[in-house]
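My questions concern the predicted model and sequence given below.
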Amino acid sequence: MKILLTGISGQVGWELQRSLMSLGNVIYMGRNQLDLSQPDTITTTIRDIKPDLIVNPAAYTAVDKAESEIDLAMAINGVAPGIIAEEAKRLNAAIIHYSTDYVFDGNQNTPYRESDLTNPQNVYGKTKLVGEEAISSIGVNHIIFRTSWVYGLRGKNFLLTMQKLAREREEIKVVDDQIGSPTWSRMIAEITAQIVAKFQQNPSDFFSNKGGIYNLSPSGKTSWYGFAKAIFNDDFSNNERKLQRLIPITTQEYPTPASRPAFSLLDNQKLSDTFGLKIPEWDQALKLVLDS
């Protein structure tokens, strides 16, 4: 199988390089090789490579910056996935794409299912939803994974930001009224690889039976403050840390250019049932990260 993997410098893309390498001939591409803001480049690249499967974690992920860079965010998150899907369909190839919990408005108080009404409240979420809809409407063989609060040991994410601030500040204030589930980038990559392996075993009708949208995030829930507490494990005595106090605050006390949903917990039952996967709790995954 020839697999085209985009966005290899991102958190998920970097992990996917390792997870997919045993499953076929993987062609790795970062922004320098494949700029998703340039439609002609996308078309030419895919037609040259002729992949059997395109795995597309590449995205514009600067949630606040997207509010002022609407056209760029839309080009990468909204327009590019549609072009990729069109080219994949033309080659009779398949696509695995990644989306976000921010396609929901956060007004629910029960975990969102894949079939629940979308209503994004920021530019990032709106552009990601446009990308989802483009892929779904084209009729290409596809899986779209919605994930949430992605973090890992590289790139820009909440875990690394908290660790950095703990070395610089005695006090950190963290929002405590937004609820979700932190998702380790390696978990995303490993679940993706398991599903690609299942596809290889039965490619003929795999997507007709199992294609579509899935929530890919851990079980359990927390707030950003709860996530931060778990990162530090209430231990502020570490010699590398200046941090003495972690203080919970409200969203109103920490205004940002982009609105965030107050509740964006994703129900992962469909993913678990369809593919026979056991998905860990978010805090179990975080412990593995911290122990490593």
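Okay, I see it.

only C-alpha atoms for contact and neighbour calcs from this point on.
Will do.

any chance you could map the helices in the stretch 51-200 of the chain?
70-73, 80-90, 123-138, 158-168, 185-201 (DSSP state H, counting those that start in this stretch).

got another, please set it beside the one above:
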Amino acid sequence: MNKVLVTGSKGQVGSELNELASLYPYDFFFTDRDSLDITDEQSIRDFIDLHNIDIIINCAAYTAVDKAESQKDMADAINHKAVKSLAQISKEKNIKLIHISTDYVFSGQNYKPYIETDFTAPNSVYGSSKLDAEKALQKINPKNSIIIRTSWVYSSFGANFVKTMLRLGSEKDELGVIFDQVGTPTYARDLAKTILEILPNVQNENVDIYHYSNEGVLSWYDFAKEIMKMAKRDCKINPIETKDYPTPANRPHYSLLNKSKIKQKFNIEIPFWKDSLDACLKVLGERK
């Protein structure tokens, strides 16, 4: 039975992988920063040797996008240098590596959904650290390894936009939510399931990149409206512009990802964003 190391197991995707693990024929080792410091290469090597790891699913990341602007070294250590170490070890030991990246590697100024080969130009420290990881992984080039870029991740686990809206929707009569940033949410459970489904078929000589989010297109404003509607929150959502809600880090205005490649390569279907939101709200006990 293949032995799978999952890093960042208490994050959104890692937690969903943990929920689904019993349905798949793998021996999983779920770690977080308390049980495995991925910024310490020797610690990774010792863990992998001890448990004879065959596959790594790297869900660990520094995701505090705004804090990253002032904590550049920490973001680089977790998002870039740790991935470089994972890639090097994977190459040496012939380990299959699945690494999760982000739409933030793009400038967000496109006019059609981004394909995997589109020009990258991050405009935040977080995005730059994730792109540096992609480049390091591709340069080291461990066999049978892939990068999956995703966007707007939410889950019943952890802190995210959906849970924030549910909380604020109960506390406030109205909210302002940005309408000029467009993309697609990703239910972390859908992404986790896809990773586990495609795992046996990931076989490639060179590191390959795929895009994954749910289907559809919307703004954060549209997303917030639908959350309130499905959860029956009596909270008015007002559209505001990005300039009316300044943040330390720049966000992409356009985050649509073209998923054709992953769908065709692995013959998968991707759920529509409303269906996935409905499923998540049911898990949270919020579907009214």
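Nice, I can see it. Keep in mind the model is a prediction, meaning the values are calculated, not measured.

Quick TM-score on the pair, please.
TM-score for the superposed chains, counting by TM-score structural alignment, normalised by the length of structure 2: 0.93, backed by 280 aligned residues with a Cα RMSD of 1.5 Å.

now the helices of the stretch 51-200 of structure 1 as a markdown table including distance to residue 290 of structure 1?
Formatted as a markdown table, the helices of the stretch 51-200 of structure 1 follow (distance: least, Cα to Cα, whole Å):
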| stretch | distance to residue 290 of structure 1 |
| --- | --- |
| helix 70-73 | 32 |
| helix 80-90 | 34 |
| helix 123-138 | 29 |
| helix 158-168 | 10 |
| helix 185-201 | 13 |
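
Let's have these in TSV, adding distance to residue 254 of structure 1 and mean neighbour count.
Listed next are the helices of the stretch 51-200 of structure 1 as TSV, based on distance: least, Cα to Cα, whole Å; neighbours: other Cα atoms under 10 Å:
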stretch	distance to residue 254 of structure 1	mean neighbour count
helix 70-73	23	18
helix 80-90	33	22
helix 123-138	19	22
helix 158-168	15	16
helix 185-201	26	18
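
Trace residue 93 of structure 2 over to structure 1, please.
Alignment note (TM-score structural alignment): residue 93 of structure 2 maps to residue 91 of structure 1.

can you pull the contacts of that match?
50-52 (Cα atoms under 8 Å, 6 or more residues apart in numbering).

still on that earlier bit, for residue 234 of structure 1, find the nearest of the helices of the stretch 51-200 of structure 1.
helix 158-168 (12.2 Å; Cα to Cα).

what range in structure 2 does the closest one sit on?
With TM-score structural alignment as the criterion, helix 158-168 of structure 1 aligns to 161-171.

I'd like the distance from that stretch to the chain centre, please.
Stretch 161-171 of structure 2 sits 21 Å away from the centroid of its parent chain (Cα atoms, centre = their mean, to the nearest Å).

quick one, which of the helices of the stretch 51-200 of structure 1 is nearest to residue 263 of structure 1?
Minimum separation from residue 263 of structure 1 across the helices of the stretch 51-200 of structure 1 (Cα to Cα) falls at helix 123-138, 14.1 Å.

check the fit of the closest one onto structure 2 and give the mean distance.
Comparison of helix 123-138 of structure 1 with structure 2 after fitting gives an average deviation of 0.7 Å (mean Cα distance after the TM-score superposition for structure 1).

Can you tell me what residue 126 of structure 1 aligns to in structure 2?
Residue 126 of structure 1 maps onto residue 128 in structure 2, by TM-score structural alignment.

just checking, its match touches residue 105?
Yes - using Cα atoms under 8 Å, residue 128 of structure 2 makes contact with residue 105 at a distance of 6.5 Å.

Give the residues shared as contacts by the two.
Common neighbours of residue 128 of structure 2 and residue 105 (Cα under 8 Å, 6+ apart) are residue 122.

which residues of structure 1 fall in strands?
Taking DSSP state E as the test, the strands found in structure 1 are 2-5, 25-28, 53-56, 94-100, 141-147, 150-151, 171-175, 179-180, 183-184, 212-215, 222-223, 245-249.

And the second one, what's buried?
When you say that, I think you mean strand 25-28 of structure 1. When burial is assessed from 16 or more other Cα atoms under 10 Å, strand 25-28 of structure 1 yields the following buried residues: 26, 28.

Tell me who's in contact with residue 176 of structure 2.
237-240.

who are the neighbours in contact with the nearest residue to residue 172 of structure 2 once chain neighbours are set aside?
Among residues not flanking residue 172 of structure 2 along the chain, residue 235 sits closest, at 6.5 Å (Cα to Cα, 6 or more residues apart in numbering). Shown in contact with residue 235 of structure 2 (Cα under 8 Å, 6+ apart): 169-170, 172-175, 228.

which of these count as buried?
169, 175, 228.

so what's the residue lying closest to the second one once chain neighbours are set aside up against?
Going back to what we said before, that points to residue 175 of structure 2. Closest residue in space to residue 175 of structure 2, ignoring its immediate chain neighbours: residue 237 at 5.0 Å, by Cα to Cα, 6+ apart. Counting by Cα under 8 Å, 6+ apart, residue 237 of structure 2 touches 174-177, 221, 224-225.

Could you find the counterpart of residue 237 of structure 2 in structure 1?
Per TM-score structural alignment, residue 237 of structure 2 is aligned with residue 246.

Looks like residue 261 of structure 1 contacts residue 177 (just checking).
No - assessed by Cα under 8 Å, residue 261 of structure 1 is found out of contact with residue 177, at 9.8 Å.

which one of these two has more residues nearby?
residue 261 (22 against 19; other Cα atoms under 10 Å).

Now do the same for the more buried one: its match in structure 2.
Checking TM-score structural alignment: residue 261 of structure 1 goes with residue 252.

Any chance you could list what contacts stretch 186-201 of structure 1?
Under the contact criterion Cα under 8 Å, 6+ apart, stretch 186-201 of structure 1 has outside partners 12-13, 15-16, 19-20, 23, 152, 206, 216-217, 275, 285.

Residue 179 of structure 2: neighbour count?
If we define neighbours as other Cα under 10 Å, then residue 179 of structure 2 has 19 of them.

That one contacts residue 243, correct?
No - using Cα under 8 Å, residue 179 of structure 2 makes no contact with residue 243, being 10.9 Å away.

Next, the contact list for residue 151 of structure 2, please.
Residue 151 of structure 2 touches 102-103, 183-186, 212-213, 255, counting by Cα under 8 Å, 6+ apart.

Burial check on the residue mapped onto residue 182 of structure 2 from structure 1, number of neighbours?
With TM-score structural alignment defining the correspondence, residue 182 of structure 2 maps onto residue 179 in structure 1. Residue 179 of structure 1 has 20 neighbours, counted by other Cα under 10 Å.
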